[in-house]
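K.L.:
this one's sequence-less:
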């Protein structure tokens, strides 16, 4: 599994923590930035990382901004991306089991390092249940196609 990492300045510190965690777990990643706490615009980094998932250069993504809200909104504008903003382990598990989320969004200013690592671990190890949930994912894809230009 190869993970696309992205953050803005508000998520930079937590992204660096998650990078170390992924290394400890022997999980490959590509860091799409940012590379400091200097103010930047989260859509720029969300787009680059989301494109890598859609192009199958990476398998899933972990995107982080101050709250996780903005970067998840930006990521979800990319057809094929299902970004889930998770603040607890149960939400992370269900985002994979029921929604087949391919992007985990986190808030660097609202959750601590240990909780974030536990959320990431659960999210990475949880498979998609399929079944009736596949039908719902397909309906989301139909919505994307309906509004595609």
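P.N.:
Alright, I've got the coordinates. These figures come from a predicted structure and were not determined experimentally.
K.L.:
alpha carbons only for contacts and neighbour counts from here, please
P.N.:
OK.
K.L.:
and the helix ranked longest in the chain, how far out from the chain's middle?
P.N.:
In the chain, assigned by DSSP state H, the helix with the most residues is helix 132-146. Computed by CA atoms, centre = their mean, to the nearest Å, the chain-centroid distance of helix 132-146 equals 19 Å.
K.L.:
Below is an additional structure, to be compared with the one above:
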């Protein structure tokens, strides 16, 4: 699996914890920035990650900001992206099983690293159920303009 991860300053510390986990597990990734805790604009990072996932350069992405909300809204503006905000394990599992989410968003000011790592693990290892969920995703795709 090809993975890309990015954050703004609000998600920078949590991104460092997630990267440490990815390194420990031998999971390859590309870090799209930011690379410091200095203030930056989340739409820039969201666009870079979302466009790379939408283009098929990466299978999945992870985006982090202070709450996970703004960066997810920005990512979902890119055609073909299904970014899901998850701060619990149930949502992480079902965003993949039922929604085939291709980007996970979380908030560095909302969630701690232990739970975030478990959410990432589920997001990366859970497949899409297909079936009636694929039919619904097709309905959602038809809404794209």
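P.N.:
Structure received. The model shown is predicted, which means the values in this text are computed figures rather than measured ones.
K.L.:
May I have the TM-score of the superposed chains?
P.N.:
Laid over one another, the chains give 0.98 as their TM-score (TM-score structural alignment, normalised by the length of the second structure), with 145 aligned residues with a CA RMSD of 0.7 Å.
K.L.:
Okay, helices next: where are they in the second structure?
P.N.:
Ranges of helices within the second structure are 12-25, 42-54, 69-75, 89-97, 113-125, 132-143, based on DSSP H.
K.L.:
Dump those helices to CSV, plus mean neighbour count and distance to residue 81 of the second structure.
P.N.:
As requested, the helices of the second structure are exported to CSV (neighbours: other CA atoms under 10 Å; distance: least, CA to CA, whole Å):
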stretch, mean neighbour count, distance to residue 81 of the second structure
helix 12-25, 18, 20
helix 42-54, 22, 6
helix 69-75, 22, 7
helix 89-97, 20, 13
helix 113-125, 18, 15
helix 132-143, 12, 10
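K.L.:
Same list (those helices) but as CSV, adding distance to residue 33 of the second structure.
P.N.:
Output for the helices of the second structure, formatted as CSV (distance: least, CA to CA, whole Å):
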stretch, distance to residue 33 of the second structure
helix 12-25, 9
helix 42-54, 7
helix 69-75, 13
helix 89-97, 23
helix 113-125, 18
helix 132-143, 29
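K.L.:
Minimum distance to residue 4 of the second structure: which of those has it?
P.N.:
helix 42-54 (6.6 Å; CA to CA).
K.L.:
So which residues make contact with that closest one?
P.N.:
4-8, 32-34, 58-61, 63, 65, 70-72, 74-76, 78-81, 102-103 (CA atoms under 8 Å, 6 or more residues apart in numbering).
K.L.:
just the buried members of these?
P.N.:
4-8, 32-34, 58-61, 63, 65, 70-72, 74-76, 78, 80-81, 102-103 (16 or more other CA atoms under 10 Å).
K.L.:
Which residue lies nearest the spatial centre of the second structure?
P.N.:
Residue closest to the average C-alpha location in the second structure (CA atoms, centre = their mean): residue 104, at 2.3 Å.
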